[in-house]
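S.K.: got a predicted model here, sequence first, then my questions.
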Amino acid sequence: MQERNKNGDKTLEEGKPSQTAFMVAVHRAHHYLTAPEPKILRDSLALPLSGAGSEAAIQAYMDAIEARFTELSDAETSQIFVRRIVDSVCMRSRVVEECLAASLSRGMQQVVVLGAGLDSTAYRCTDLIKGLDVFEVDHPATQAWKRQRLADANIEIPENVRFVSYDFENQTLAEALRAGGVEADKMTFFTWLGVHMYLTDAAVKSTFAVMGDYPKGSEMVMDFISPDYVDTGGLVENSVDYLAKVVTEMGEPIKSRYFEAELEDMLLASGFGRVEFLSARALIDRYLDGKNAAFDMPDEATSILTARV
């Protein structure tokens, strides 16, 4: 049985974790195990958190994903598209780590990970989060699953990490954060990765409004699906549409896509004062010493932004 949100749409299966969160962990693990140097992200905990069990199992999952996309074209093109998905998943997490590190000099006080899934930042980057209160926010079923995965993998939960249960479509975020101990008067670093596309427009806007109400200097990093990517046509359009079909079958349908101008207007209207969209070239120059072989991604598909209150 699947839950339905207030708009009547299917959401996560009742009592079951996010399957897309599992896929993302597999992608991060595959990159860590197989990507050439310089690696985009070094997520040594992705494999144990995924529960896949072995490098061979991770490869088997990746082979299955590539096989599904081969239905749209040839095997080589499918490999390119899947590699781009993996690259984007790793790059968005890398941006979070870099931006969070830079924010510490501004006096950042707490971190809120919206839709945390199997994110491992707080467990890998303990020096980075030292002295910060970290709140992982997610659906109760996904959160219970993650805590079990942490226990099974003998990964210690830092004392400054707390879990906040929240359903983006059925609860008020401000109330959930307050109940979870997040202090609205503290400068806060928000991460919102791989989430907005599964929410209604109303839920996205209300989330922006809550984040934009935090003190000056607060910051948010998010990724998004842009119609610019889909409208390029051909394999790209077919692949994105097919990806949407796959995640819908997992119970997490894609509901929102935004042009950059739309997102900027929404964020500015919500209280943010500066929005920066990160191009593929900027990411390569900033984090990979200009070596684009490690990040094969067209600009229109990068879709990562930072916004500051």
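M.R.: Sure, I can see it. Residues are numbered from 1 along each chain as shown.

S.K.: every contact and neighbour count from this point should use C-alpha atoms.
M.R.: Will do.

S.K.: how about the strands in the stretch 201-309 of the chain?
M.R.: 219-223, 274-278, 304-308 (DSSP state E, counting those that start in this stretch).

S.K.: relative to His30, which of those strands is closest?
M.R.: When the strands of the stretch 201-309 of the chain are compared by Cα to Cα, strand 219-223 sits nearest His30, at 20.3 Å.

S.K.: which strands and helices sit next to the closest one?
M.R.: Under the contact criterion of 3 or more Cα pairs under 8 Å, 6 or more residues apart in numbering; DSSP states H and E, strand 219-223 touches helix 75-103, strand 188-192, strand 304-308.

S.K.: could you check the angle strand 219-223 makes with the longest one?
M.R.: Relative orientation of helix 75-103 with respect to strand 219-223: 180 degrees, computed using axes from the mean of the first three to the mean of the last three Cα atoms, to 10 degrees.

S.K.: for helix 75-103, buried residues please.
M.R.: Residues 78-79, 81-97, 99-100, 103 are the ones in helix 75-103 that count as buried (16 or more other Cα atoms under 10 Å).

S.K.: ok, back up a step: how about the helices and strands packed on strand 219-223, which one is nearest Leu114?
M.R.: Comparing the helices and strands packed on strand 219-223 by Cα to Cα, strand 188-192 comes nearest, at 5.1 Å.

S.K.: any chance of TSV for the helices and strands packed on strand 219-223, columns distance to Ala203?
M.R.: Converted to TSV, the helices and strands packed on strand 219-223 look like this (distance: least, Cα to Cα, whole Å):
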stretch	distance to Ala203
helix 75-103	22
strand 188-192	13
strand 304-308	18
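
S.K.: so what's the residue count around Glu37?
M.R.: Neighbour count for Glu37, taken as other Cα atoms under 10 Å: 10.

S.K.: helix/strand/coil for it?
M.R.: coil (DSSP: H, G, I helix; E, B strand; the rest coil).

S.K.: next, the distance between the ends of stretch 177-196.
M.R.: End-to-end span of stretch 177-196 (Cα to Cα, to the nearest Å): 18 Å.

S.K.: contacts for that stretch, please.
M.R.: Contacting residues not belonging to stretch 177-196 are listed as 92-93, 96, 100, 103, 107-116, 135, 162-165, 204, 211, 214-224, 256 [Cα atoms under 8 Å, 6 or more residues apart in numbering].

S.K.: here's the one I want to compare it with:
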Amino acid sequence: MSHKRRKSARASKTAEFVAFFRALEYSFPKERRLFEDPFAVRFLSLPLQVASCLSRVPLFGKVVPFLVDCFGPGARASGVARTRLIDDHLTNALEKGIEQVVILGSGYDSRAYRIADIERVHVFEVDQPQTLSVKQKKLKRVLKRRTRKVTFVETDLNVQKLEDTLLKAGFDLTRPAFFIWEGVTNYLIEQAVDLTLRFISTAAPGSFILFTYVHKQAIDTLASSPETRRIYRLLTWIDEPWTFGMVPEELPAYLESHGLKLVEDVNSVEFRKRYMNPGGPHMNAYRFYRAALAEVKNKGDEPQVRFFRSFFH
């Protein structure tokens, strides 16, 4: 069995870790939480479910997040802040009348079930078969009824073209869409990122993509840098290595060459400052993680571009 097939034969562990970070938001008072994700804990293995539940007990409420932050400084804070960032942009896209939402590498993302008003649009969840299979089984246990407008699209972006699977699943290139690509590009090969962005550029005017990426320098020094050495060991242990990074200074030209126009690009410190105490210890580390918003190039869409840009400032 090939290396790629071995990895796709099981659900993603990193997807579970990110769900764990979201579940830990319930350890904080309601007024301090960045979002409410009641589904996150349902996607966890038993040990992480126990840790998540313990975090809601007053005695352990601060201890569990503290230990998580000690093991991977900045990872949890960066993860939940980017979740809130994307939630906000998705909500505003829905308010502006977006008609389709595509979640690439959806993992244990629960936006299709917890974001207000999303039920009126068609949502496509795209991920590898095993992760989607596990997710659907867990969702059946918690959803009273199947959401009619959610389509699961089995796709390994490293070996399949998104256009082949997404169009077959019913995606309409003539209707504006909001693409979410969270925590995925750094696990792909360059060709997969290239082909995916080029396909997204063919979407209807008014379409946008919000994606996260890792600074290429961090990818190149992952095993040797003191800041990322522990991340490297964890990724090696679970066999989910980081393989692709981007250079922020080169991003505008890179996107232009792929038929997209950069709206904004922010690092994890910047988007953590937006939602968290800017002087807290959670601001340390993970500076190499970034989030970018891009539009499908269309000269007539300038008013909508200004709308999206306003939420980055």
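M.R.: All right, it came through fine. As the structure is a prediction and not an experimental result, all values here were calculated from the model.

S.K.: follow-up on the earlier one: just the strands of the stretch 201-309 of the first structure: most buried one?
M.R.: Most buried of the strands of the stretch 201-309 of the first structure, by mean neighbour count (mean count of other Cα atoms under 10 Å): strand 219-223, with a mean of 24.

S.K.: Three-state assignment for Val101 of the second structure, please.
M.R.: Under three-state DSSP, Val101 of the second structure falls in the strand class.

S.K.: map it onto the first structure.
M.R.: Alignment note (TM-score structural alignment): Val101 of the second structure maps to Val111 of the first structure.

S.K.: equivalent analysis for Ser52 of the second structure, please.
M.R.: Using TM-score structural alignment, the equivalent of Ser52 of the second structure in the first structure is Ile58.

S.K.: how many neighbours does Met197 of the first structure have?
M.R.: 21.

S.K.: the second structure: which residue goes with that one?
M.R.: Using TM-score structural alignment, Met197 of the first structure lines up with Asn186 in the second structure.

S.K.: report how many residues lie close to the closest residue to its match other than its chain neighbours.
M.R.: Using Cα to Cα, 6 or more residues apart in numbering and skipping the chain neighbours, the partner closest in space to Asn186 of the second structure is Phe244 (4.6 Å). Using other Cα under 10 Å, Phe244 of the second structure is surrounded by 22 other residues.

S.K.: do you know how far Phe244 of the second structure is from Leu260 of the second structure?
M.R.: Per Cα to Cα, Phe244 of the second structure is found 19 Å from Leu260 of the second structure.

S.K.: same question, Trp181 of the second structure
M.R.: Per Cα to Cα, Trp181 of the second structure is found 15 Å from Leu260 of the second structure.

S.K.: please tell me which residues of the second structure stretch 253-269 of the first structure aligns onto.
M.R.: Here stretch 253-269 of the first structure aligns to the second structure at residues 241-257, judged by TM-score structural alignment.

S.K.: how distant is that stretch from the center of its chain?
M.R.: With Cα atoms, centre = their mean, to the nearest Å as the basis, stretch 241-257 of the second structure stands 17 Å off its chain's centre.

S.K.: what's next to it, contact-wise?
M.R.: Stretch 241-257 of the second structure has contacts (Cα under 8 Å, 6+ apart) with 185-190, 213-219, 232, 235, 261-262, 265, 294.

S.K.: start and end of that stretch, how far apart?
M.R.: End-to-end for stretch 241-257 of the second structure, by Cα to Cα: 27 Å.

S.K.: thinking again about what came up before, can I take it that the match of Met197 of the first structure is in a helix?
M.R.: Yes - assessed by three-state DSSP, Asn186 of the second structure belongs to a helix.

S.K.: who's in contact with it?
M.R.: Taking Cα under 8 Å, 6+ apart as the contact definition, Asn186 of the second structure lies against Tyr213, Val214, Trp242, Thr243, Phe244, Gly245.

S.K.: who are the packing partners of the helix or strand harbouring Met62 of the first structure?
M.R.: Assigned by DSSP states H and E, Met62 of the first structure falls within helix 55-70. Under the contact criterion of 3+ Cα pairs under 8 Å, 6+ apart, helix 55-70 of the first structure touches helix 19-34, helix 75-103.

S.K.: I'd like the strands of the stretch 201-309 of the first structure laid out as a markdown table, including distance to Asn292 of the first structure.
M.R.: As requested, those are arranged in a markdown table below (distance: least, Cα to Cα, whole Å):
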| stretch | distance to Asn292 of the first structure |
| --- | --- |
| strand 219-223 | 20 |
| strand 274-278 | 15 |
| strand 304-308 | 17 |
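
S.K.: out of those strands, which comes closest to Ser54 of the first structure?
M.R.: With Cα to Cα as the criterion, Ser54 of the first structure lies closest to strand 219-223 of those, at 28.8 Å.

S.K.: so the closest one corresponds to what in the second structure?
M.R.: Counting by TM-score structural alignment, strand 219-223 of the first structure falls onto residues 208-212 of the second structure.

S.K.: with the first structure superposed, average distance for the matching stretch?
M.R.: Superposing on the first structure and averaging over aligned pairs (mean Cα distance after the TM-score superposition for the first structure), stretch 208-212 of the second structure comes out at 1.1 Å.

S.K.: contacts for that stretch next, please.
M.R.: For stretch 208-212 of the second structure, the surrounding residues in contact (Cα under 8 Å, 6+ apart) are 86, 177-185, 200, 289-296.

S.K.: re the thing from before, right, and the helices and strands packed on helix 55-70 of the first structure - which one's nearest Pro48 of the first structure?
M.R.: Among those, helix 19-34 comes nearest to Pro48 of the first structure, with 8.8 Å by Cα to Cα.
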